[in-house]
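Asks: 3D, please:
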Amino acid sequence: MNLDQLAEALAEHGLSLRGGFDFGTDDDTPPGPSGRGARSIVLVGNAGGAFWPHFSRWRAALPADLADPLDSWCQDVIGAVAPTFSARAVFPSDRPFLPFQRWAMRAEGLRPSPLGVLIHPAFGLWHAYRGALLFDEAIPLDPVRASNHPCDACIGKPCLSACPAGAVKEERYDHDACRSHVRSASGPSCRTKGCLARQACPVGAAWRYGEEQQAFHMAAFVR
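Replies: From the prediction side, this is the model:
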């Protein structure tokens, strides 16, 4: 299995490989393409908004009221790539839910930010995991190295004071308070320009999503 070729196939759609690992004997292992327990997993996602033009062109050709269009696009794209590389594609929206956050932490050595989003030392909060590829056989993967947690070195922690709803706290993120504010008459800035706390984070500013993309994700969050 050639990881470079897999990366090239995903890059055609603005997606990238986001690390992987071999399952251990004590893992609750999902089935691979053969139906038996997978040996290896590689996560697929985005860093920054490289996928957005590809997704936008796909979406423009479909009904405007299509439910969960980003999930559908990811399933189309990653699902089409998987058989070429003898893999089974799985997604965060699959039921029953799979432990994508735990997989991501294990694959890239990341930890959550106060917003609950995993923070990357280079991409900051401007990245996501869109799917994963499961393999029947172990594949050659670089060893996972723990990343420095950017929040540990952040003195001012501007994300904690930027949220107008006070939903972002160091000990927890209050989803309900955030949604209530965004849906309210006081929330148009968050609705149209994206999360102010996320934008306040100084890490990975060069990878920040465009305003249209941020508004799309916020609308999906509050639905």
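Asks: alpha carbons only for contacts and neighbour counts from here, please
Replies: Fine.
Asks: tell me which residue is most central in the protein.
Replies: Residue closest to the average C-alpha location in the chain (C-alpha atoms, centre = their mean): Ala128, at 1.8 Å.
Asks: so it lies in a strand, does it not?
Replies: Yes - assessed with DSSP: H, G, I helix; E, B strand; the rest coil, Ala128 lies in a strand.
Asks: hang on, it packs against Leu43?
Replies: No - counting by C-alpha atoms under 8 Å, Ala128 stays clear of Leu43, with 10.1 Å between them.
Asks: just the element for Ile119, please.
Replies: Following DSSP states H and E, one finds Ile119 within strand 118-119.
Asks: in the protein, what residue spans correspond to strands?
Replies: In the chain, the strands defined using DSSP state E lie at 16-22, 40-47, 87-90, 111-112, 118-119, 127-135.
Asks: any chance of those strands in a markdown table, plus distance to His175?
Replies: Putting the strands of the chain into a markdown table (distance: least, C-alpha to C-alpha, whole Å) gives the following:
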| stretch | distance to His175 |
| --- | --- |
| strand 16-22 | 26 |
| strand 40-47 | 23 |
| strand 87-90 | 26 |
| strand 111-112 | 15 |
| strand 118-119 | 16 |
| strand 127-135 | 18 |
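Asks: quick one: closest of those strands to Pro150.
Replies: Ranking the strands of the chain by proximity to Pro150 (C-alpha to C-alpha) places strand 118-119 first, at 7.3 Å.
Asks: chain center to that closest one, what's the gap?
Replies: How far strand 118-119 lies from its chain's middle: 9 Å, per C-alpha atoms, centre = their mean, to the nearest Å.
Asks: and stretch 196-213, end to end?
Replies: 14 Å (C-alpha to C-alpha, to the nearest Å).
Asks: so for that stretch, what gets flagged as buried?
Replies: 196-201, 203-205, 207-209, 213 (16 or more other C-alpha atoms under 10 Å).
Asks: over to stretch 37-48?
Replies: By 16+ other C-alpha under 10 Å, the buried positions in stretch 37-48 come out as 37-48.
Asks: this one next, for a side-by-side:
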Amino acid sequence: MAAVPLTLTDIEALLVEHQLTLLGGFACDEEPALPSGTRTLLMIGPAGTGYWPHVTAQPEWDGAPDPVDRWSRRVIGRLACDLGAKALFPFGGPPWHPFYQWALRTKRVWDSPVRLLVHADQGLMVSFRGALALKQSMDLPPPPPRPCDACTQPCLTACPVRALTGAGYDVPACHAYLDTAAGKDCMDQGCAVRRACPLSQTYARMPEQSAYHMRQFHK
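Replies: Here you go, the predicted model:
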């Protein structure tokens, strides 16, 4: 008897156990940048407030470098094996997988006015822990409208020192600001631009998670 094809609901149920979620996917066929036989690429990321307490309770949170990446590799890698898929990650290069371009292809993630990726549900707080390259074609939901088109776009003016605007990202100016007392708000709560996005404000992400990644960024 042939195996019953997987559905997105099946995969979501597996991800929920690890406080992960599907952020989008796209159909593909024999693309050189993907494992041979890939028919669908699904992108995976954190799922709300349960994610950070879960990750920090895992054995990878042991004081050694890169605990989140090591956890992602173990968990998503195991899921891929169970599904007969291939796990791909945004870390571990070079070479680097083109996660930015893959995200845009899902049509649930867009290039925002400040050029950061913005997700249909998570706004500018979106992040990716990995992707599953499946040999099965899957029914994907129709894309929603791009949220920025009907938004007042507060992200454009949210940066206190204009380091991140529609003109681009002045990384040295950002780091210089984070070294000041005023920059503590961004260090503790997460980037002010990301927080300004209305979709970001409806997505439950713990400040501790943002603070950790800000510290990683601002080493």
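Asks: let me see the TM-score of these two.
Replies: TM-score for the superposed chains, counting by TM-score structural alignment, normalised by the length of structure 2: 0.86, backed by 213 aligned residues with a C-alpha RMSD of 2.2 Å.
Asks: and the strands of structure 1: which comes nearest Leu66 of structure 1?
Replies: strand 127-135 (18.3 Å).
Asks: and the buried residues of stretch 37-48 of structure 1, which is closest to Arg102 of structure 1?
Replies: Closest to Arg102 of structure 1 out of those is Leu43 (11.4 Å), distances taken as C-alpha to C-alpha.
Asks: nearest residue to the closest one in space, ignoring adjacent ones along the chain?
Replies: Ala132 (4.2 Å; C-alpha to C-alpha, 6 or more residues apart in numbering).
Asks: ok, that neighbour - contacts?
Replies: Listed by C-alpha atoms under 8 Å, 6 or more residues apart in numbering, the contact set of Ala132 of structure 1 reads 41-44, 89-91.
Asks: just give me which of the residues you listed are shared by structure 2.
Replies: Retained in structure 2: 41-44, 89-91, out of the contacts of Ala132 of structure 1 (criterion both residues aligned by TM-score structural alignment, their matches' C-alpha atoms under 8 Å).
Asks: residue contacts, the equivalent of Pro158 of structure 1 over in structure 2?
Replies: Counting by TM-score structural alignment, Pro158 of structure 1 corresponds to Pro154 in structure 2. Applying C-alpha under 8 Å, 6+ apart to Pro154 of structure 2 gives the contacts 193, 196-197.
Asks: and the residues you listed, which of them are in helices?
Replies: Counting by DSSP state H, the contacts of Pro154 of structure 2 place 193, 196 in helices.
Asks: ok, so of the contacts of Pro154 of structure 2, who is nearest Glu31 of structure 2?
Replies: Taking the contacts of Pro154 of structure 2 together and measuring to Glu31 of structure 2 by C-alpha to C-alpha, the closest member is Cys197, at 34.0 Å.
Asks: so where do the helices sit in structure 1?
Replies: 3-11, 52-60, 69-81, 100-108, 159-162, 175-183, 188-193, 196-200, 211-222.
Asks: of all those helices, which lies closest to Arg18 of structure 1?
Replies: Taking C-alpha to C-alpha, helix 100-108 is the member of the helices of structure 1 nearest to Arg18 of structure 1, at 7.2 Å.
Asks: can you give me the buried ones in that closest one?
Replies: Counting neighbours by 16+ other C-alpha under 10 Å, helix 100-108 of structure 1 gives 100-101, 103-108 as buried.
Asks: now stretch 56-63 of structure 1
Replies: Of the residues in stretch 56-63 of structure 1, those buried (16+ other C-alpha under 10 Å) are Arg59.
Asks: other residues contacting it?
Replies: Stretch 56-63 of structure 1 is contacted from outside by 69, 73, using C-alpha under 8 Å, 6+ apart.
Asks: could the buried residues of helix 100-108 of structure 1 go into TSV alongside distance to Ala11 of structure 1?
Replies: Output for the buried residues of helix 100-108 of structure 1, formatted as TSV (distance: C-alpha to C-alpha, whole Å):
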residue	distance to Ala11 of structure 1
Phe100	21
Gln101	22
Trp103	21
Ala104	19
Met105	22
Arg106	23
Ala107	19
Glu108	19
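Asks: which two from those residues end up farthest apart in space?
Replies: Phe100 and Glu108 (12.0 Å).
Asks: the residue nearest to the centre of structure 1 matches what in structure 2?
Replies: So Ala128 of structure 1 corresponds to Ser127, using TM-score structural alignment.
Asks: residues touching the closest residue in space to that match that isn't next to it in sequence, list them.
Replies: In this structure, Ser127 of structure 2 finds its nearest non-sequential neighbour in Gly45, 5.8 Å apart by C-alpha to C-alpha, 6+ apart. Contact partners of Gly45 of structure 2, counting by C-alpha under 8 Å, 6+ apart, are 20-23, 126-130.
Asks: the aligned partner of Arg179 of structure 1 in structure 2: neighbour count?
Replies: In structure 2, the residue matched to Arg179 of structure 1 (TM-score structural alignment) is His175. By other C-alpha atoms under 10 Å, 15 other residues sit near His175 of structure 2.
Asks: how many neighbouring residues does the residue lying closest to Leu199 of structure 2 once chain neighbours are set aside have?
Replies: Leaving aside its chain neighbours, Leu199 of structure 2 sits nearest to Gly123 (4.5 Å; criterion: C-alpha to C-alpha, 6+ apart). When neighbours are counted by other C-alpha under 10 Å, Gly123 of structure 2 registers 26.
Asks: which ones are touching Gly123 of structure 2?
Replies: By C-alpha under 8 Å, 6+ apart, the neighbours of Gly123 of structure 2 are 117, 194, 197-200, 203.
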